[in-house]
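In: just a sequence and a predicted model for now, questions to come.
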Amino acid sequence: MELHRKNVLLILLLIVLAGSALRIYNLGAASIRADEGGTIYFAERPVQELVNIFHPYYDVQPPLFYSILHFWIQAFGKTAFALRLLPALLSIIAIPIIYLLGKELFNDKIGLFAALIFAVSQANIRFAQTLRMYPLLILFALLSVYFLMQYFKNPSHRNFALYILFAVLSVYTHYFAGFLLGAEFLFAILFYKKYGIKFSKIFPMFAISAILSAPAGWLLYHQLAIKTYTEVVYFGDDPLAKVTLLAPNQSNIFARLGLIFYQLSVGFLQFNLKSRLFLVVFISSIAVFSLSLIAGIKHMYYTRKEKLWLLLLSVAFPPICLALLWSLPLNNGHTLIPVLTYTRYLLFISPFYYLLVAYGALEGIPQLVRNIKLQKAAFAIILLAIVFFNAVSLNYYYTLDSKQENWDALSSEISKDYSQGEPIFLMSASYFYNFEQAFNNGANVYSVPTNLLLNNATFADAYRSIGVINESNSCDALKILDEKTKSVW
């Protein structure tokens, strides 16, 4: 039974409002943390410096999000709320776009359900409240797939240009978007005949996208060529950089892939096998999402094979590419970068994953259960289960996770005993800009190697006291400077 148009718009509005409330709630409460400080630092560079591909800046991200944030800061300031409002709004805008893509591929119901899963997704809410480029990447990824399908349906100049626009913008937002473009190209090669389109019409679209994206590849090459101390700090002894296929540990490729899809399903929850609530969420969420996914894939294989391939390629091709990249050995026996260890790098595939789950819940499972009442009951259970899973993880995020790295509290404690001119040393470059944002007393703040002995005669003679914030203690915030000692470890 099809939904009335007014009902569709009303349900979509309610989903958008719910998703907006979850993304705006507590938005400015947490300190600037994790990679946010570095994001602000780069956004405050001159735009011409960010976009200069011949003299790349010291980061491994493309310049688009930093450039947008540069002007956002000028317009709205640098409070935590104002800064995080940008990714929150981008994530909110993505909600109706998911509905439109679901409607284009299937129908209103599947589009609405996928939009709902995205709206309540703890993983997406978490990064909607983080000052990084991931929500912008999701938005451009969705629009590139949407206009690809629009072009296959109606190969007009408008759809041709819009696909190229959003495909290229996605690459300049994050380099891993190139894997999605690869998935789209594979889909086009496989199914252009089915849509009655000549190869001569689709090849120029991808060729132009590749040519316009080429400067991003040049920029990435030169960014990776910059040798910095942080390479050693971040990855030199990181156990996650030692990839394995067989060993049952955190560096196992299949274990990491499973964890990523688990986090896309129910968010970031601390593993606690002694907690009954965690065990209920862990086991039942795997059952609900796996059943919906398998039922959907099975049904789509016989009824909508080309759309199944579009979604499967969008969901599977980027992780496969990242798994291969993670496996590339360097001379020191480590990998290039533990890219597959961070779910945020694959967050842009989540809408396509949710579309597969939504299709399975609404079309696949009803084929397994013929009774109408049982079909409705099964859908209600899946709907409530997904909301419940994310409600549990959202409660954890809002009450506990969001309080980590409390640099504001740390700065307040330091200020009580701080004397002007004393140096402060951070034992990690990754936290430097976060502390600098919170502690604006004009202090001399330095980032130093973890093996540097700070209580030696040179430092002791030069300063009355030295304060050190150790990386391993900084996340709980209050392992802080002690004026009675030369350093705090």
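Out: Arrived safely, thanks for sending.
In: only C-alpha atoms from now on, for both contacts and neighbour counts.
Out: Will do.
In: measure Ala385 to Val266 for me?
Out: 10 Å (Cα to Cα, to the nearest Å).
In: the more surrounded of the two?
Out: Val266 (27 against 17; other Cα atoms under 10 Å).
In: mind listing what the more buried one touches?
Out: Ser121, Gln122, Ala123, Ser285, Ile386, Phe389, Asn390, Ser393 (Cα atoms under 8 Å, 6 or more residues apart in numbering).
In: run the last query once more with 10 Å
Out: By Cα atoms under 10 Å, 6 or more residues apart in numbering, Val266 lies in contact with 117, 120-123, 281-282, 285-286, 289, 386-394.
In: show me how far stretch 346-363 is from its chain's centre.
Out: Stretch 346-363 sits 16 Å away from the centroid of its parent chain (Cα atoms, centre = their mean, to the nearest Å).
In: and that stretch, end to end?
Out: 26 Å.
In: and stretch 258-274, what's buried?
Out: Residues Leu259, Ile260, Phe261, Tyr262, Gln263, Leu264, Ser265, Val266, Gly267, Phe268, Leu269 are the ones in stretch 258-274 that count as buried (16 or more other Cα atoms under 10 Å).
In: alright, now check it against this:
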Amino acid sequence: MPQLPAECQSTNSITCSSPQVPSRRETGWNNLKNHLHHRQPAGYDEKVRKIISHLLKKPIWLIIAFALILRLPLLTGSFWLDEAAQAIESSRPLAEQLDIVADFQPPLLHYLIHFATYFSYQEWWLRMWGALIPGIITIWASYQIGKKLFSEKVGLWTALLLATSSFHIFYSQELRPYSLPAMWGSLSTLALITKPFNNWKFILFSLAGLYSSYLYPFLLITQIIVLWFRQRSIAKLLQTTLLITIGYLPWLPMFFQQLKAGQSLRLEIPGWETVVSIPQFKALLLVPLKFIFGVLNLELTWPFLFAIFIFGFLCIKLFWQNPKHLWINLLNNFGNLPKLWRKLDSRNQMALLLFLPLITAWLISFVVPVIQPKRVLFALPFFYLIFTSLLAWKKIDKESNKNLHFLLYFFLFINLWSTVSYWHETTLQRENWRELKQTIVERFPASSTLVIMSFDGAFAPWRWYEPEYPTLVTGRRHVQDVISLKETLKPTFDKEYVLVFDYLRTLTDPQDKILETLTDFGFTGRGVIDYPGIGFVRIYARTHSAISTLKR
């Protein structure tokens, strides 16, 4: 037993206590710290302190790191239909990368992903180059725009809202041309507002945007208008516009071919337009709602209605209390066009970059349906800047400033809520073709099973994940000729099981002729496999076959 110190042996002492004997856990931890400390090079602690101090002085890097962390979950998830089609086309030889008449998009993403496939075909790898990195760069560029035009605080809030937006997170993980043009849009806008104006940077970023998305011209036209207000130089304006036009001219013939092919598809398949586009007036409302609520289902539930009420209440309270100074009166500015033409300040420039591309794209959609929230992702930074820029407005009163912060924190809450919902709810995630393929392969032997898809080819995710499994396609035209259909379905005669995909089948077989013909052939429906987004895979088996109903 350890002895007390001499000064503590008196029975009258109340100031001394027994020496504390370190526990085994504490001893081990101290030894580990000492071991690690002695292994570090001289000055290591000082370097760490400098790095931490630098990060605290530059919080944008913490926001970018946070944005990256939020975009890692589900990055390795299954490709859905459009992503798999993109991956298949980009995997072709380099000489075939311009053979994209059937895919209504420019070629830049095709080339970018093609070179990425030289190293790996993993989902996360391809998405990283086509979506994740562009998304992170967009956040950084949006911060710079807010900082240069308004203040550091505006830039940080804009970056934070963009970093946490489930809408931006979702498309920073999608192998389609949405995140890429958003990056070029933010970089070209940054080049546009940076002094001195770098003409060549703006031209290169604009051309990259044009070769990434067919909706990018709506943003570019608006940027040209802003360029005039900022430079007031006809020579520079004409030079910039001319060089961009010359750079895009080689692609125009292919654009018209793609446009013609898309119009033909709309005529061949009645109802195809409803699959790839949104009704005009619904789209007008859907864009701002998706910008606010992200990937959440916009159903009239009580939580959603409550959130709409809170958002509307904060906006009305904010704008009503300061009617002469806030964004809600932008229309009043446009009422005085001569004055507006003489001076377009930074806030009005951001408003123009948001509203004009959306309005023009919406009007063009009456002729060619192109407007969808994901296709105008490039407008999301300007949407946030409309609100965050008020942080730098000197004339805003104390009460309005308080309401503004309430609104920004509400934005942040909605963003985080929808992001967590996206991670946990499969109905908000992409179609899981990879898992569906695994389920089918494990439960149905390829030698006695035939998969039927009512389209002109096997769906792209099926070809990507299971190219060898026996598959029959019926064509993309309406299934009406029963005699011809029976001839098409003859390969089912020597099969025990037939799996019919409902995916897009309502377009080509709305009267269920395929299912009727299988019944005539002696097959009986035995259940379904159900996956969110993909729908039913109907299981048909020979009458003498024993198979349990499969449900997911």
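Out: Cool, got the structure. Computed from a predicted structure; not experimentally measured.
In: can you calculate the TM-score here?
Out: Remark: TM-score between the superposed chains equals 0.81 [TM-score structural alignment, normalised by the length of the first structure]; 446 aligned residues with a Cα RMSD of 3.3 Å.
In: circling back to that earlier point, just the ones of the buried residues of stretch 258-274 of the first structure in helices?
Out: Leu259, Ile260, Phe261, Tyr262, Gln263, Leu264, Ser265, Val266 (DSSP state H).
In: map Trp218 of the first structure across to the second structure for me.
Out: Counting by TM-score structural alignment, Trp218 of the first structure lines up with Pro253 in the second structure.
In: quick one, what contacts its match?
Out: By Cα under 10 Å, 6+ apart, the neighbours of Pro253 of the second structure are Leu259.
In: on that earlier part again, spit out the residues that contact Ala385 and Val266 of the first structure alike.
Out: Val281, Ser285, Phe289, Ala391.
In: hmm, Ala88 and Pro135 of the first structure touching each other?
Out: Yes: Pro135 of the first structure is within contact range of Ala88, at 7.6 Å (criterion: Cα atoms under 10 Å).
In: anything in contact with each of the two?
Out: Common neighbours of Pro135 of the first structure and Ala88 (Cα under 10 Å, 6+ apart) are Asn124, Ile125, Phe127, Ala128, Gln129.
In: grab the nearest non-local neighbour of the fourth one.
Out: Translated: Ala128 of the first structure. Distance criterion Cα to Cα, 6 or more residues apart in numbering; nearest residue to Ala128 of the first structure, sequence neighbours excluded, is Ala88 at 4.5 Å.
In: now do the contacts for that neighbour.
Out: 19-20, 22-24, 27, 81, 124-131, 135-136.
In: please repeat the previous calculation with a cut-off of 6 Å.
Out: By Cα atoms under 6 Å, 6 or more residues apart in numbering, the contact list for Ala88 of the first structure reads Arg23, Ala128, Gln129.
In: ok, now Phe187 of the first structure?
Out: Per Cα under 6 Å, 6+ apart, neighbours of Phe187 of the first structure: Leu310.
In: same question for Leu374 of the first structure.
Out: With Cα under 6 Å, 6+ apart, Leu374 of the first structure has no contacts at all.
In: okay, and it sits in which element?
Out: For Leu374 of the first structure, the element it lies in under DSSP states H and E is helix 372-399.
In: one more: Arg463 of the second structure?
Out: helix 460-465.
In: sec struct for Gln105 of the second structure, please.
Out: Using DSSP: H, G, I helix; E, B strand; the rest coil, the three-state assignment for Gln105 of the second structure comes out as coil.
In: would you mind finding the match for it in the first structure?
Out: In the first structure, Gln105 of the second structure lines up with Gln61, judged by TM-score structural alignment.
In: and for its match, the neighbour number?
Out: 20.
In: could you measure from the residue nearest to it when sequence neighbours are not counted over to Pro63 of the first structure?
Out: Nearest in space to Gln61 of the first structure, with sequence neighbours left out and distances taken as Cα to Cα, 6+ apart, is His174 at 6.2 Å. In this view, His174 of the first structure and Pro63 of the first structure are 9 Å apart by Cα to Cα.
In: of these two, who's got more company?
Out: Pro63 (24 against 21).
In: what about Leu472 of the second structure, helix or strand, and which?
Out: Assigned by DSSP H and E, Leu472 of the second structure falls within strand 471-473.
In: could you do Thr524 of the second structure as well?
Out: Taking DSSP H and E as the definition, one finds Thr524 of the second structure inside strand 523-531.
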